[in-house]
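Chemist: got a predicted structure here, sequence first:
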Amino acid sequence: MVYVHRFLGKWLDKNMTTNKAETLQKGLALGSGIDDYLKQIEVRRRFTLAVEQENYFYTVPKEVSIGDVRADRYYRLEIKDYESVAANTVFYGNGTSILVKALFEGKGEVVCLYEYETLDLLIEDLREEVAITFSCIYKPCYVLASNFEEFKPILDLGKLYCQYAHAPSYRKLIAEVDI
């Protein structure tokens, strides 16, 4: 059984056919929704293995509604039409910062909200999302600090950094950001 990121797993759930070559070609085709991700060697290797073995799995955090948000938990919020891009905008943060972003900012529409029991689980998922989407600038992703500052997460030599959204030259390790 091959572990793939949830973006690829969901795509495979919808597009996997008995013809393995066809599934691979469909995934690699421009505009497939995952073609940019598959430019990375390790991602493509796992994807190809999953298709060849027809046996894969992926993890998805618990989906919750906005009314279930708790201050002591961590969340991934996806908002449609937040920025002027085709993809949804994603925010990672604690319950309070996510509630403020979702309810009081008045921009866009909440698409989905995932809950993590610990900060470590949130950071693990964030690291994977940044790694798989590093070349996909059209998929905006932000980290919300507990004081509501917005950071753009970046991966550099395997380390996860938070770069100020409005001051790209300044960044700090994710461990230094109070989420």
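Modeler: Structure's in. What do you need?
Chemist: alpha carbons only for contacts and neighbour counts from here, please
Modeler: OK.
Chemist: this protein: helices as residue ranges?
Modeler: 6-15, 20-28, 41-53, 95-99, 119-132 (DSSP state H).
Chemist: go through the shortest one and flag the buried ones.
Modeler: Just to be clear, that refers to helix 95-99. 95, 96, 97, 98, 99 (16 or more other C-alpha atoms under 10 Å).
Chemist: now the first one
Modeler: Using 16+ other C-alpha under 10 Å as the test for burial, helix 6-15 gives 6, 7, 8, 9, 12.
Chemist: comparison target, given below:
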Amino acid sequence: MTHEEFRNKIKISSEQAHKELFEAYCNYVYTIVFNRLRSCASREDMEECVCDVFADVYCYYDSEKELSGDISGFIGTIARRKAAVIYKDKVSNENTVSIDDELTQQLTSEQDVESETAANEQRRIILGKIAELGEPDSTIIIQKFYYGHSAREIAEIVRLTPENVRVRSGRAVKKLREMLEKADISL
């Protein structure tokens, strides 16, 4: 969800806008919180942290500011900071059971879940923008950049000449680049 979309939705109904924001970013926030707190907090603590993150987003987000792009950076920053505060509190608490190094290494993920989630979100946005191009441009872009097909192969799929495919491809890439810049995504 972009800043502009959220601002427009909040003007219509703040309750509905908050609900849609929560549905769109709940998994993203939970991933950030889980990644930070899995070694020291209970599931209930993590869920409470997620709720606190959204409470802070609703309280501190200024819908009157003229911002552009995706709101996920703002939400991710609040989630990381809120999880860090809880982590510090849990670790510094004397009643915390210490975990030995071997167990900690087993719990540590080989993957960076947070960056993977952000990358998946970016891919979802890009594919959405490609779909907004309409047919046959979206098919041409998908076939060319995702499947590596030549203009001749694409021409058979979309029933155009290879020359038309090349021209449409160039125009579609230019239009897609502009759409992604408006969404604050650079390739």
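Modeler: It's in. Predicted model only: the values in this text are computed from it and were never measured.
Chemist: care to give me the TM-score?
Modeler: The TM-score (TM-score structural alignment, normalised by the length of structure 1) is 0.24; 70 aligned residues with a C-alpha RMSD of 5.3 Å.
Chemist: before we move on, the earlier item: pipe the helices of structure 1 into TSV and attach distance to residue 150 of structure 1 per row.
Modeler: As requested, these are exported to TSV (distance: least, C-alpha to C-alpha, whole Å):
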stretch	distance to residue 150 of structure 1
helix 6-15	24
helix 20-28	33
helix 41-53	28
helix 95-99	10
helix 119-132	14
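Chemist: most neighbours per residue, which of the ones you listed?
Modeler: helix 95-99 (a mean of 22; mean count of other C-alpha atoms under 10 Å).
Chemist: so how far is residue 153 of structure 1 from residue 79 of structure 1?
Modeler: Residue 79 of structure 1 sits 17 Å away from residue 153 of structure 1, going by C-alpha to C-alpha, to the nearest Å.
Chemist: which of the two has more neighbours?
Modeler: residue 153 (26 against 21; other C-alpha atoms under 10 Å).
Chemist: can you report how many residues lie near the nearest residue to that one once chain neighbours are set aside?
Modeler: Nearest-residue entry for residue 153 of structure 1: residue 162, 4.5 Å, with adjacent residues in sequence omitted and distances by C-alpha to C-alpha, 6 or more residues apart in numbering. The number of residues packed around residue 162 of structure 1, counting by other C-alpha under 10 Å, is 24.
Chemist: so what's residue 162 of structure 1 up against?
Modeler: 143, 151, 152, 153, 154, 171, 172, 173, 174, 177 (C-alpha atoms under 8 Å, 6 or more residues apart in numbering).
Chemist: repeat that with 7 Å
Modeler: 151, 152, 153, 154, 171, 172, 173, 174 (C-alpha atoms under 7 Å, 6 or more residues apart in numbering).
Chemist: select only the buried ones of the residues you listed in PyMOL?
Modeler: Command for PyMOL that selects the buried part of those, burial taken from 16+ other C-alpha under 10 Å:
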select buried, resi 151+152+153+154+171+174
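Chemist: which one of the contacts of residue 162 of structure 1 is nearest residue 123 of structure 1?
Modeler: residue 174 (8.4 Å; C-alpha to C-alpha).
Chemist: identify each buried residue in the helix or strand where residue 163 of structure 2 lies, please.
Modeler: Per DSSP states H and E, residue 163 of structure 2 falls inside helix 162-182. Going by neighbour count (16+ other C-alpha under 10 Å), the buried part of helix 162-182 of structure 2 is 162, 165, 166, 168, 169, 172, 173, 176, 177, 179, 180.
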